Every structure is written in structure tokens, then in C-alpha cells.
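J.: Mind folding the following:
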Amino acid sequence: MYEDALSTQHKLHTLILTGNPLAFMSYDAFSGLDSLVRLIMPQTAVTDLEDIPIAELQLDTLDVSSGSIHNLEGLAALNFKKMTALNLARNNIASLRASDLQAFRGTSGDVEVSFQSNNIISVERGVFGALRFRSLDFCGCFARADVSVVLKGLEGVATEKLNLGTFNDAPHRHIKTESLCSLCNTTVTHLSFERQRWEDLSNATFQCLGGLRALDMTEMSISHLPDNITTMGKLAQLTLDRNKFGNVCDVNAHNFPSLTSLSMQGIAEFTKGHCIFNDDCFQGLSQLEYLDLSHSTVHADGLCCERQLKGLGQLRLLNLSYNDAMRWGALPFAATPQLRHLDCSHLSVTLNSSAPFRNLALLQTLNLSRTSLSVTHPRLLEGLKSLVHLDLRGNPISEGVVSDPEIFKHVPDLESLILAECNLTGIGGNLFHALTKLTHADLSANHLAKLSTSAFFSLASIRLNYAHNLIELVDISSVQGLGPSSLVDLSFNPLTCNCSNIKFIDWVKANVDKLVHADETLCSGSHQKISDVTLHCYSVAGAVAFGVTMLVVALTIAAVSAFKKWKTYNRYTQL
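T.: Okay, the predicted model is just below:
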């Protein structure tokens, strides 16, 4: 890349040179790039940062990942005044020395640096001392060295995020408690050990983690946490996804009194049996706002979930989706009246009450898709006066028809309703009239033979999804009322494209901007886009009227002619 190659590109902000085998770069190769802020050049043949002529550039992002860089001697040539992201991942950097990192001294501490997947062998002790970063990523760097090698080099560092995890295809090293001692001399807020392994997990393991606000221990083969951790009083976010917990209580959540977010999803992937959901597992987590137990074969003996959720009075989001069948008590969420979002999708539920949500007056999002609940029960939604989004997908309606407007009178603020895949064959004429704020209705993948829009309170601004139904003919009155910002999806219906449907076909041509997935809205049989259909149709009523008129005219002419002949004949007979 020779001098002045880009000298005319004064306004260029981002330059991407991915995969170019750059063997030579002139000192003036980037001259003229006065506005350049992002230089992206992974997978190049560059072996030394000094070979990249960027000293005069005011970059905020430099990506030289997936290359052959083997040392950091060229860092001194970088201008870190505006730098916020430096990606050195997947190179051949084996050692980190104090002299290499001098360039970071004096920076604002807003820089994200990734050493991901470099086979690091040695790090000078305290090499990162007194430096500040937003993020340091050493994920996948432990094929040839223990995590303690990196941590000793990090003594004295201050970083918001620190990643010490690994990848599925990388060698797993078991972390010893003694390897974490250097963390006592660091300032870290968010720490990740994702996919690593503990050799001797105990209370002492957490001795130097007391300053953390977030800890990620995803997929670490953990079956239980110690029961007497005394140092984690500040932890607000704990991620334990895809581990081997056999009981939710084995988390020993009381060790984390300041927790606001707990995620335990995906336990089912790593346990052969159930993850038992016992009572009072979350006692002491009075500040918890987010709880994710999805995909974990969570199983509750007896009725759920009032006692199991006891103590979670501030919970805002609860995800119970993709778990074992549950029998809900009369008021399953009595312990969590502050819920805003509840996801129970793919959870077979047996009710012990006709109004299980009546205490959730603040709930805004409810996902009950594929729960086998009777969505036609008039009291199912009782109490949900703040509900905005409701998903009832995949709950079969045995009779096929929903007509009782009482079902939705409890959710006056509803804006989005999903009734897809419910075996619907018909809907009542005023079914949704109580939903005055409804802007999205999904009735796709049912057995509806008619586009019924009279069931809605207003068509002024609404998105209707009737895709994958059995609609052949469309009454023009059902679409004429759609407002300027309204949309309708009729794709994958067996639409008739003959003169019996001509008014709808003409409407489509004039309003194609209101048709979602117009390219999939096809004629049955010919599979021609309905917007491309050309028909020559004549009105039967007009033809009949024309025929009657012509008959009257013919009869009149015949009568006049007969009268004239009679008159002439009568004159001659009188002679």
C-alpha cells in the first residue's frame, strides 16, 4: 500500500481492509484521511504494529485481530487520545511486558482492549498496575498458562469489565482458589469465568471477589455454591446459566443479599433429571428484580409458585418458559406483585383458579404461548389492567370460534395481541372492541376463511396479520377502512383471482403499500402475485339492466310499428 493511496478521501470515517495480505505499507499510506476514526484490518499479513502508519491518525477504533502480530512494541506509535477500542484478538502475542504498555499511561480509562485467544505464556507482574480500562478481554488465553499468570500481571489495574473465560473448543484449565489471590489487588466491577472449571470451589474462592457488581459463571459444571460466603454483599448480577444444579436452592442465594439479577437458564442441557424448585429458595433476595429460570427442567412438587417465590417482593421480570409441567395455586404470583414482565411460554400449566393473575396490576408483558390454557375463559386476564403485550400463540381453541368480548375487557391498555396457531375458524363481530389502544393483532396460521376487521375497535392505525389462513375471497369493505398507517398481511392464503374477487384485486393495486409481504400474497393455483393480476370483468347487474333496456326499446318500436300498420289498415277499410 503506497503513499497517498487514499489522499483524496478527506471525509472517510471508516476504512475496512479485512483479509488483505499487506506485505508493505508506506509511511504516507494513510495521509489525507483527516476524518478517519475507525480502521478495521483483521486477517492481514501485518506482523508488527510499527508497520502500520497510524501515528498521525485520531482513531477511536483499531482492529488488527486474526493476524500474525507477535509483540506490542508498536503500541507506543499509537495515538490514544481518542481511542476507545483496540482489538488484538487471535494473534501470536505470547508475552506482555511493562515497556509494551507504557502507551496506555495517561489515557482516560475509557479503552476496551481485547487479547482474546492469544496463547499467552508470560506476563510481567504488575504490568497493568495503575492503568485504567473500560474492558479487558483475556478469554481463551489459557492454553499454555494458568489464569494466575494473567492475574499477577493485572495487579493494580482498574477495569470495569474483565473476561477470564474460555471457549468450547479451547482447552479447559481447572482454576485453583489460590490462583485468584491477585484479584485482591485489582479493581474490577464485572468479572467473567465463562466455561472455565473450578478445582476447589469453596467459600475461600470468593475471598477476593468482594468488590464485584456482576459475576458470570456460565457453563462451569457447578452443581452447588458454598453456603457461607461472606464477601459478596455488593454483588448485584449473578449469571449461572448452563450449569448442573439439581435444586434451585443449591445456589444458596442468601449469600448475595444485594442481588438484583439472577440467571439460571439452560440447566436442562447439563442435568439428566429435574432441577427441583423448592420453597423459600430466594428468601433474603428482597432486592431481586430479574429472575430467569428458563430451559432448566424446573420442577415444583405440589402447587407453584407462591411459596417458591417467597421473598421476591420487588421482582420485575420472571422467566419460567420451557420447563416441566406446573400446577399453579389459586394465586401463583402472590409473592411478586411488582411484576412487569412474565414469560411462561412452552410451560404446560394446570390452573387451580380461574383468575391466576388478578394481583398483577402492574404487569405489562405476558407470554402464555403453548401453555395449554383455555384462552376463552372470561376471567383468565382478570386484574391485568396495565397489560400492553399479550402472547397466546399455540393454545388450541376447541370450538374454533372466539366471540365473547368479556375475555378482553380486563386489558384495556393492550397494544399487541398474538392469537396465532390457535385453530381459530371464526371470531366474533365485536370481539376486540374493548381494546381501544390495539395496534398489532396476529391471527396467522389459523383456519380463518374470512378477513374479519369489524371485530376491531378501529382500523385507523393497526397492523393485522392474517397470513397462513384459508382466505379465498376478501370483502372489499373489510379493507377499505384501513387508515394511512395501517397494514395487513394476507400472504400464504389461497386467494381467488377471478372476477368474483376483482374489487379486492383492484384495491391491492391501489394500496400495495398497505400489504405486508406482497411478494408472498399470491393467487391460488397460478401462484401469480395478486398485485400483478389483470382481469377484464363485466358487471352482471349492468348486463341485465342493459338487456332489459334493449327489450323495452324493441317492444316500444314493435308497438309503434304495429300501431302504424293498424292505423293504415283501418284507413283503407273505411274507403
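
J.: Please make it C-alpha for all contacts and neighbour counts, starting now.
T.: Will do.

J.: Against which helices or strands is the longest helix belonging to the chain packed?
T.: Assignment by DSSP state H gives helix 540-573 as the longest helix of the chain. Using 3 or more C-alpha pairs under 8 Å, 6 or more residues apart in numbering; DSSP states H and E, no helix or strand is in contact with helix 540-573.

J.: ok now that helix, how far from the chain's centre?
T.: 77 Å (C-alpha atoms, centre = their mean, to the nearest Å).

J.: Sequence B follows; please return its structure for comparison with A:
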Amino acid sequence: MNNITLLAEIIVNVKNGDDWCCSDCFLRSVPDKLPSSVRTLDFSFNYLSSLYNTTFHRLNELVSLDLTRCGIAFIYDDIFQNQQKLEHLILTGNPIVFIADTAFSALINLKYLSMVQASVNKLTDIPIANLNNLEILDLSGNDIQSLKGLDNFYQERLKKLRLDKNSIEKIERDDLRALKDGMDISFKGNDIVSIEAGAFEALKFHSLDFSDCFNKVDISVILTGLRGVTTNILKLGVYKDSPKTFIQSLSLQNLSDVTVQEINFQLQHFKDLKTTTFEGLTNLERLDFTRTHMSFLNIHISSLIHLVLNENNFEDICNISMANFSDLTHLSIRGNLWSKGLTLQKSCLASLSLLERLDLSHSNLKTGASCCANQLSGLSNLKHLNLSYNFAMQWDPLPFNATPQLRLLDCSHLYFTLNSSAPFQNLLLLETLNLSYTSVDLSNLHLFEGLKKLRLLNLKGNIIQGGTVTETTFSAHFLNTPLLQNLILSACGITSIEKKAFQVLSQLVYADLSENELLLLTTSAFFSLKQIHLNFARNTIVTVEVRDVEDLGENSSIDLSHNPLACNCTNIQFINWVKANGRKMKHLEETVCAATKPKSIDYIISNTATHF
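T.: Okay, here's the model as predicted:
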């Protein structure tokens, strides 16, 4: 089969003809039928053993070119002489043996160059001299053993340099002298053996990543080399398959000589953290201890405002000395792994008076006989609270009385027992409430009292008694939420919706009623169809009355995908409407007829004469 025939059969042309995908098409050259106007070309997983200056000579409008795993071994002179507009070039996974000095000389606008797993052995092998606009260079997964030649990479606009998973063992001061301020540089996954003391001194970075670099060396060696550096982010974590090592406090003493705002220690093991271990980090604002196998924490960092303790083994939140973090505004203890649950006692968080965001989700919280007024005492500035996916709770009459500033409350998959009919009445500023899969009783007409500023309400998975969204019940609910813009009632077992059930919601712009059991589409329940997005996907709707869709405004849409729609004369008016208003239909290709061999509505439209 020749390339032209293959092109006609396999190549997918998307968007307006400027973006082409020829991936994995067994091609050995660029097909002549490919238009010269192409801007984005995915040519990955084909075969081009060599790149010549004639390979892409016609494609002078190229902006992005993906040549992943094309078996490229030789890259000759001036191969991109006609591609001066090229901004993204991906050469990942090619067994490159030779690159000519002028191979990239014409790429004056190149911003992103990926040579991941491209058999690069030396930095000096990469002809980077003319790439003055390069912003990101990814050399991960090669066999680079030395940083000699890094001084060639002094590109004024270079922002990110990735040297992950190479064979770099030594870093010396002279190797780094050309690096400019504000860069992201990653040495992740290299088996570092030594860093010259002070090699990074006086250098300034946005991010430094030494994750998983501790197979042959103690972390103290890395930190000695980093003495005097300034960086916003410092990553010192490991991965699941990394060798297990224990960090001692003594190994961290040189951290005080690093100026850093954020440190990530994910998956590390700490042997003897002391109160004073991090005291010298006077500029540290964010500390990430995700899955560091902790069961207690008693360190002091006065400047810290963001603490991440996800996936650890705390038995009690009081085992974390919160008084040492009095300036904290963000605290995450998500996914705690202690098998018996995480105890949240009275006043354990009381010292965090500045806290604004608290995530206790997925932690099997144990809150005692009642929750949560005492447990959240002192958190008067809290704005975001996530309690989702936890053990069942017995709520106080006003469970969030201590947190009147809440803007977001997530209780998804949390079973709670109410001790009052209006548990949220003091949350006058709440804008987002997620009660999905909570088995909340929606017949309680006082449930949403006080929520005058609510914008988003998620009730997914709460079964509505009798299956009917009644005007009486839901109008009463929504009188309490006059500013509601987004309403989610998917998977609620809804079989019918009474007329005017949502009429009081004059601000509503999105309603999700998918995954229910509706037989008929009804839009008369809504205040207006001029600017609204309706999701009725995955119901059992067969017939659509055209009057239910014809008033949808130009900025409105409806999703009827995955319904067993009848594509016959009973729906001819609706099908004709779709023909004229297809842009208002979401997921049109998945909106199919209920037939032995389902066909999409847009297929029926294009073949209307043969079907009616």
C-alpha cells in the first residue's frame, strides 16, 4: 500500500485542516498529499531513519511537530530551514546517533524541545546555540553523565531544564555558573554521589528538584552542595519503588543555609525529627510531608502558612502540635492511613485562628458523640472545609457554628445524622455545598435555610422519595438559595419533574439531571432557557417535544446523549430542530437512536431522506 492510499485511509484531519495526526501509520516519509498549510503535525510512531533538509521542506507553516519514536538515528544540517515558525519539537524515544551542528540553526522561534530517551550522552552533543527563544528543554531518560557543556545553555528565555533519570553523579561549581535566575531545573532520579560544597551558592531558582537522588548518598551531601542557594521550591522526596532510607535530623542541619519557600519530602522516612529541626528556615511557607510515615509531629516553623500531611499514620490530630504553626492558613490531612481512623477531639485545632482551608477527607474521622462545633472551635476564619469520605457523624444542631466564614463545604459520601432541621443556617456566606451521596433527607424543607449566597449545590446520588421533583418541596428549598447558579441532581432516581419546580431559580445557568429515570424531557420547570446548560444524559427519554428545546437561547445547550431516543416520525420535529441547531446539542455523536444497531442523531440527519 503506497503512502497516498494509506493517507486517505488512515490519517485523521482535525479542526480546520491545519492540525493533522498521522501517528502510527507505517509511514516512511511525509506524504505529498499532506497540505503545506499544516501547523500541527503528529508524525509519531512512524519510521524516519534520518532527517534531511528536504524531509519537511514543504511544511513551512509548522508550529508543532511530534516525531516520537520514529527510529531517527541521524539528524543532518539545516533540516528545519523552512520551519522558522516552529515552536514545539518532540524527538522523544529516538535512537539518535548523530546531530549536525546546524541541525536546529533555523529554529529561531522554538520554545519547547523534548529529547527524552533520545540516546543523548553529552550536553555538548545538542546544537542549542541559535535557539534563543527556547523556554523548555527536556533531556530526561538519557545517559548524560556530566554537566560539562551546561554553560552552552545560557539561553535568555530558558525557564525549565529537565535532566531527570540520567547518569549524573557529580555536580561542580563551574558546571552551574551559566544558569540564569528564576529557572526550574530537575535532577530527579539521578544517582548523585557528590556535589561540590557551595556549588549552588548565590544561584536563584524558581524550582530545584532532587527527588529520588539518594540511592548512593545521604541527603546531607545534597544539602551541603545547596548551601547558599535561593529557590522558591525544593523537592527532596522519593517514590514508592525507591530504596527505603531514614533521614536523621542531623542530616538536615544544612537546610538552614538554604533560602526556600516550599519543600516537598514526599514518601521519605524520618527517624528523629525534633522541634528545632526546621527552625532555621525563616522563609519557609509551605511544607509537604505527604506519605512520610508519620504518626506524630512536633516541629516548629514560625513562618509556615501551608502544611500538607496527606496519607500518613496519625491516630489523633492532637498528635500534631498545632500550636507550633500559629500562622497556618492551609492544612491538609487527606487520606490518613491509620486503620482504626483519625480522632478529631475538641480544640485540637483551636490554635489555628488564621486557618482558611482545611482538608480532612478520606481519613476515617472519628468525632465522638457529636460534631463539629467543638472540634472546629477557634477556626473563625475558615473558608474551605472538606469532610468528604469519612465515617458517619452525629451532627450538633449547628455543626458549623464555629466557622461562620465558610465559602465551601464538601461533605460528599459522608453519612451524618441531624440534630436540627436547619444545620447550615449560620453559613450566610457559603457559596458551594457538596452533599452528594450523603442520603440527606430532601423532604426537610428547612435544610437549606440561611444559604442566601449559595452558588453551587451538589445533591448527586441522594434518592428523591417517590421519584418526583415536586414544585411544593423544591420551590420551598430554592427560596432559600435565590442566587443558585449550578444545580446537580444526577443519579437521584428522578422519574418526573413537576412544572415550575425550578422556577424560583432565576440565576440558574447549569442543571445536571443526568443518570436518572426520566421518560420525558421537560424544560418548563426552569425560569428561563435563554442562557442555561441542561444535562439530561443517561436517562430513558424516548420522545422529545420540540417545544421543550425550541426556546433554548444562542448561549444555551442541552445534553441528551445515551438516551434511547426514537428516530422515527414521532421525533421528526425534534430531529429537524437538531439539524438547524446542532451547536446547541452537547455530545451529539453520543446521542443515538434506540435500535438494534444504534446510529447517532447526526448520522440520521445526514441521511434523513432514507429514513423517513
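
J.: which residue in the second structure lines up with residue 202 of the first structure?
T.: Using TM-score structural alignment, the partner of residue 202 of the first structure in the second structure is residue 274.

J.: Over to residue 402 of the first structure?
T.: Using TM-score structural alignment, residue 402 of the first structure lines up with residue 469 in the second structure.

J.: ok, that match - contacts?
T.: 494, 496-498, 501 (C-alpha atoms under 8 Å, 6 or more residues apart in numbering).

J.: Name the nearest of the residues you listed relative to residue 122 of the second structure.
T.: residue 494 (64.0 Å; C-alpha to C-alpha).

J.: what residue of the first structure matches up with the closest one?
T.: Per TM-score structural alignment, residue 494 of the second structure is aligned with residue 424.

J.: The closest residue to that match other than its chain neighbours and residue 453 of the first structure: what is the separation?
T.: Of all residues not flanking residue 424 of the first structure in the chain, residue 400 sits nearest, at 4.4 Å (C-alpha to C-alpha, 6 or more residues apart in numbering). According to C-alpha to C-alpha, to the nearest Å, residue 400 of the first structure stands 18 Å off from residue 453 of the first structure.

J.: Between these two, which has more neighbouring residues?
T.: Neighbour totals were compared for residue 400 of the first structure and residue 453, and residue 453 leads with 19 against 15 (other C-alpha atoms under 10 Å).

J.: corresponding residue for that one in the second structure?
T.: When the second structure is aligned by TM-score structural alignment, residue 453 of the first structure is paired with residue 523.

J.: Same question for residue 513 of the first structure.
T.: In the second structure, residue 513 of the first structure lands on residue 583 (TM-score structural alignment).

J.: And for the residue lying closest to that match once chain neighbours are set aside, the neighbour number?
T.: Once flanking residues are discounted, residue 583 of the second structure sits nearest to residue 557: 7.8 Å by C-alpha to C-alpha, 6+ apart. Residue 557 of the second structure: 22 surrounding residues under other C-alpha under 10 Å.

J.: isn't residue 557 of the second structure right up against residue 533?
T.: Yes - at 4.8 Å, residue 557 of the second structure and residue 533 qualify as touching, with contact defined as C-alpha atoms under 8 Å.

J.: Excluding chain neighbours, what is closest to the aligned partner of residue 120 of the first structure in the second structure?
T.: Under the alignment (TM-score structural alignment), residue 120 of the first structure pairs with residue 192 of the second structure. Distance criterion C-alpha to C-alpha, 6+ apart; nearest residue to residue 192 of the second structure, sequence neighbours excluded, is residue 169 at 4.2 Å.

J.: And residue 181 of the first structure, what's its match in the second structure?
T.: Per TM-score structural alignment, residue 181 of the first structure is aligned with residue 253.

J.: Can you tell me the number of residues neighbouring its match?
T.: 17.

J.: Just say helix, strand or coil for the nearest residue to it once chain neighbours are set aside.
T.: Excluding its sequence neighbours, the residue lying closest to residue 253 of the second structure (C-alpha to C-alpha, 6+ apart) is residue 277, at 7.2 Å. Following DSSP: H, G, I helix; E, B strand; the rest coil, the label given to residue 277 of the second structure is coil.

J.: returning to that earlier point: how near is the match of residue 494 of the second structure to residue 563 of the first structure?
T.: 67 Å.

J.: Pick out whichever of the two has more residues nearby.
T.: Taking neighbours as other C-alpha under 10 Å, residue 424 of the first structure and residue 563 compare with residue 424 leading, 23 against 12.

J.: Thought residue 401 was touching that one, still the case?
T.: Yes - Residue 424 of the first structure lies in contact with residue 401 (C-alpha under 8 Å); the separation is 5.8 Å.

J.: hmm, back to that, confirm the match of residue 181 of the first structure sits in a helix?
T.: Yes - assessed by three-state DSSP, residue 253 of the second structure belongs to a helix.
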